[in-house]
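K.L.:
Sequence and predicted structure below; questions after.
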Amino acid sequence: MTLLSMYFLAGVLAVSALAVDFAYLLSARNQLQVAADAAAHAALYYREQHDAEDAKVKAVAIANHSMPEDSYGAVLRAEDIEFGHWDYDSQTFTVDDFSKDAVRVRPGRTETRGNPVAAHLFAILNKPMWDMTAQAVFVVFDPHCLREGFVGDKVVDIQSNNGYEKGFCVHSNQYVSVNSNNTFEAGTVVSMPDSDEIELPRSGFESNAGLQAALRNGYYRLRILNQMDRIYEDLYWASGDFLPDYIASAVPITVSQKKLTNADLIPERVHRVNCGGQALQIEAGTLLHRVVVVTDCAIRFGAGVILDEAVIITQSTDAKSINSASDLQIGRDDACADGGGAQIITYGGLEVPAALKFFGGQVIAKGNVSFSADAGGIEGASVIAGGTISGTSNMTMGYCGTGMDDNFTVPYFRLAF
């Protein structure tokens, strides 16, 4: 019995030892995968504003931080990093050295690299060294809510008697406040970090059809707000990634008038206006078509101003740096066709007290946004605010899904594979 017990003990110890070795190999594999994920994210993030080679250097540095070369060897090399395109349907990666859309990272610990994983007790089975590789694919994407909808870093108040069509999004990084008698079609999104924090009237979900099904938990880092200086510089100098395609000249025009009409604006040109602390008036009925206006002024729009393939950007930090009489139209009323979009960007806030219309239009504000929209005047709208958003009543929030390609966007990143 003693001899038999010794055999059993030896067997149990051998199996236990092999289990420990196997757990060690799994841990090494997980460590390599974490390094791959971190390096891939770093490569694509850095690629946004740098060339591919610099992005690869950054990714290798991140991998070496996770798995120092002195301890693990050259886990990731520049040749292990490829930029390209990812196809979700076929789950395939196509290499394109000029792409900023996706990156594939394939680190390894292998005999050919000189850094295989040592498994001591597996030496009994004549397998003392193990090759391990990992792969991570990161892609850029445009979050649905930031493409079309209302997104505020603080409270978003959407008031009452509105209809929200399928696809429209309302998001707050604090909470959403909803009044009564709103209707949310299936496919509408209302999100905030904790959907239980939604502010409702006493009638709750009963007076807001479809709201409960639309609720989601989520948080967006509003990266576009951190890029406003870069957008301003590109538009001011009439060059760079954020300059609209319809601007044909790299020579900006300096405008001295503090009141602008159609006659003061030359199509396909950037116009700089310095107000010296005064306000800039865009006269009633002015059509801003294929122009960019860059200023530090607070801007006052007269009634009936239309922005059609136009950008207005101001560095004014006033709470009402953008203010308008009735019937301000942002974008071309073209049934969500491509082109015709328009954008208003302000370092302050925006207030339009009556009949704001969106047709493939975008507002980006570091401050608060307050507006009352035309009852038939939203068909493709993107409002992004660093403060609160106070909406309107008695209208339908239409969703396009198309015709929003002129919007200013910055990439977000996610793991695809």
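P.N.:
Received, thanks. Residues are numbered from 1 along each chain as shown.
K.L.:
From now on I want contacts and neighbour counts done on CA atoms only, so please keep to that.
P.N.:
Noted.
K.L.:
State the helix or strand in which residue 12 lies.
P.N.:
Secondary structure assignment for residue 12, by DSSP states H and E: helix 2-47.
K.L.:
Now do that helix: distance to the chain's middle.
P.N.:
For helix 2-47, the distance between its averaged C-alpha position and the chain's averaged C-alpha position is 37 Å (C-alpha atoms, centre = their mean, to the nearest Å).
K.L.:
what packs against it?
P.N.:
Packing partners of helix 2-47 (3 or more C-alpha pairs under 8 Å, 6 or more residues apart in numbering; DSSP states H and E): helix 52-66, strand 102-105, strand 132-133, strand 136-141, strand 412-415.
K.L.:
what's next to the longest one, contact-wise?
P.N.:
It refers to helix 52-66. For helix 52-66, contacts defined as C-alpha atoms under 8 Å, 6 or more residues apart in numbering pick out 35-36, 38-40, 42-44, 46-47, 74-78, 81, 83, 97-98.
K.L.:
Okay, one more to line up with it:
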Amino acid sequence: MNIISPALKTRQAVSRFLKNESGSMTMLSVVGIVGCCMVAGLAIDASNLYRQKEHLILAADSASKAGIVALSSNKSTFEVQTAALASAEQNIPASMFGKTSNGVQDIQLVRFDPSSRTVVSGTPNAVKVTLHRNASVENPVKTTLLRMVGISEFDFSVTSVAYYGQPGRCTSSDGIYAKGQVTLTSGNRIGESYCVHSQTAVWLPQQNTFDAGSGVSMPNLEMCKGKCVESANLGIEKAVFTMNLSLPKVADHIDKVTAAMLSTASDLKREVFANKPLASNLTPLSDAKILSVSATKNLVKGSVVSLTPAQYNDLMFNTSGNIPSGLVYNVDCRDRGNGPATSISIGGTKNRKNSVEDSSTIETIRHVVLITNCGFDVGANARIDNSLLVSTRISSSSVINADEGSVIGDPLKNCDINRKVYIMTMSGVSVNSNFTASNVALIVNGNINVAATSNSSKVEHNGTSMHAEGSIQIPSSHIFNSCAEDPSGLLPGMKTFKYVIPKS
């Protein structure tokens, strides 16, 4: 009996296999199957990867938009992050797709600079959302057939940045916006980052200048009537663009602001009074018989003081216009009918019973909110600084009468946001050229007409904004320069939401 060892049996089997040519097809089949798996894996797994990535991108975009909507509504950082995460979960639920974020650390509030297209330091105006399908969340995208060639999973992350900024090419909150026609007569200059927009037409007869980075927009450039060319207005061809902008109703905005200021407390009111200190001496209120001495002790910053025009006159006279700061003054002149006496004055003795006041006395309204259903007479000796003035009076004529010499905002014409003055009216206004010179926002439920200068010199406006439900008329020889972004919440919601890709 011949006994064959196991080792010998194995060698003989291998030898027979190698000599048997019929096995060559088997080897080719194995190679073919592996190749087919690779091709099929590329098709199936790559398709799945694309689909999963698209889900993540859409979820990130939705999350960043939810975050920027919350940020634009002055929500806290945590509220913004919570809103973004809730949106991400709604669009790519963990129950179906697994974990895709590391919580609030993947929701960043940043500041995006549209001019450099980079993330910079400063007050946040953008929300950056990052979502993952990778090891950081222990949830990579698994493969199927590609596992056979050693590829078991895909790792990736996506980022979306939503920005809350000025429409079009504008990078400043300063600008001229109207639903009716905007007319820039001639010889005006629009500075960098300053924008002019009309939902009807911007009429530019000739010889206006637009600096690099400025903007002019309207829904239909045919309404420019051949004047949007360099030969008519220097720099216009690079500045002009088409935009159909949904302008908010000015009346609704004024109603919202008025309600907030007259309320006991609101987010907007707290924001407005953040830089308005409460006066240490409140006795002028009791001296004018507006409040009792004991009542003045209960006043806090932002308290509403209701008074008649007569009481207002006495208060202005007793303090030379320096009425106690940090308060909301609500002046009711309904009992004065519809005659010429339906106004209150600043910087003059017009409509005052105290006509003995020295005509040279400078009256300064500072750090206050003044709400009235009267009009405003602003005399040559008026100074208005870091204040909000609202007139809810409905009139066919201008509810502001301003004399030459009045100073509104920063007299040095600097870009000091802490000295900005906001004037809101429910009717149209006609003002002199210096009235809007610096750090002033006119928000008007009607037309805005700026008078021509009394001499040939140019009037420079720094940080001046105009928002009109109607038309805006600007005469010749004005220069409009932008200042830093206005975070007050007192300007109508002109900003738009955009998705941006910052440079690394």
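P.N.:
Structure's in. What do you need? Keep in mind that this is a model prediction, so the values were computed, not measured.
K.L.:
In PyMOL, select just the buried ones from the contacts of helix 52-66 of the first structure.
P.N.:
To isolate the buried ones among these in PyMOL, judged by 16 or more other C-alpha atoms under 10 Å, type:
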select buried, resi 35+36+38+39+40+42+43+44+46+47+74+75+76+77+78+81+83
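K.L.:
Which residues in stretch 319-329 of the second structure does the neighbour count mark as buried?
P.N.:
Buried positions in stretch 319-329 of the second structure, judged by neighbour count with 16+ other C-alpha under 10 Å: 320, 321, 322, 323, 324, 325, 326, 327, 328, 329.
K.L.:
How about residues contacting the host helix or strand of the last one?
P.N.:
Read that as residue 329 of the second structure. Assessed by DSSP H and E, residue 329 of the second structure sits inside strand 328-331. Residues from elsewhere that reach strand 328-331 of the second structure, judged by C-alpha under 8 Å, 6+ apart: 261-262, 302-309, 312, 368-374.
K.L.:
what sits against the counterpart of residue 359 of the first structure in the second structure?
P.N.:
Matched by TM-score structural alignment, residue 359 of the first structure corresponds to residue 438 in the second structure. Residues counted as contacts of residue 438 of the second structure (C-alpha under 8 Å, 6+ apart) are 408, 409, 410, 411, 413, 414, 415, 460, 461, 462, 463, 464.
K.L.:
Quick check on those: which are buried?
P.N.:
Among these, the ones that count as buried (16+ other C-alpha under 10 Å) are 408, 409, 410, 415, 460, 461, 462, 463, 464.
K.L.:
what's the closest of those to residue 232 of the second structure?
P.N.:
residue 460 (22.1 Å; C-alpha to C-alpha).
K.L.:
ok, and the closest non-adjacent residue to the closest one?
P.N.:
Nearest residue to residue 460 of the second structure, sequence neighbours excluded (C-alpha to C-alpha, 6 or more residues apart in numbering): residue 479, at 4.6 Å.
K.L.:
ok now stretch 248-260 of the first structure, how far from the chain's centre?
P.N.:
With C-alpha atoms, centre = their mean as the basis, stretch 248-260 of the first structure stands 31 Å off its chain's centre.
K.L.:
Now render the contacts of residue 438 of the second structure as JSON lines, adding distance to residue 243 of the second structure.
P.N.:
As requested, those are arranged in JSON lines below (distance: C-alpha to C-alpha, whole Å):
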{"residue": "408", "distance to residue 243 of the second structure": "32"}
{"residue": "409", "distance to residue 243 of the second structure": "31"}
{"residue": "410", "distance to residue 243 of the second structure": "32"}
{"residue": "411", "distance to residue 243 of the second structure": "35"}
{"residue": "413", "distance to residue 243 of the second structure": "31"}
{"residue": "414", "distance to residue 243 of the second structure": "31"}
{"residue": "415", "distance to residue 243 of the second structure": "28"}
{"residue": "460", "distance to residue 243 of the second structure": "27"}
{"residue": "461", "distance to residue 243 of the second structure": "25"}
{"residue": "462", "distance to residue 243 of the second structure": "25"}
{"residue": "463", "distance to residue 243 of the second structure": "23"}
{"residue": "464", "distance to residue 243 of the second structure": "22"}
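K.L.:
Including distance to residue 270 of the second structure and secondary structure, could those go into CSV?
P.N.:
Formatted as CSV, those follow (distance: C-alpha to C-alpha, whole Å; DSSP: H, G, I helix; E, B strand; the rest coil):
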residue, distance to residue 270 of the second structure, secondary structure
408, 23, strand
409, 21, coil
410, 23, coil
411, 26, coil
413, 26, coil
414, 25, coil
415, 22, coil
460, 32, strand
461, 28, strand
462, 26, strand
463, 23, coil
464, 23, coil
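K.L.:
Against residue 370 of the second structure, how distant is residue 362 of the second structure?
P.N.:
Taken as C-alpha to C-alpha, to the nearest Å, the spacing of residue 362 of the second structure relative to residue 370 of the second structure amounts to 18 Å.
K.L.:
Just give the number of residues close to the equivalent of residue 314 of the first structure over in the second structure.
P.N.:
In the second structure, the residue paired with residue 314 of the first structure is residue 391, using TM-score structural alignment. Using other C-alpha atoms under 10 Å, residue 391 of the second structure is surrounded by 24 other residues.
K.L.:
residues contacting residue 391 of the second structure?
P.N.:
For residue 391 of the second structure, the residues meeting the contact criterion (C-alpha under 8 Å, 6+ apart) are 371, 372, 373, 374, 375, 376, 399, 424, 425, 426.
K.L.:
Right, I'll call it a day here.
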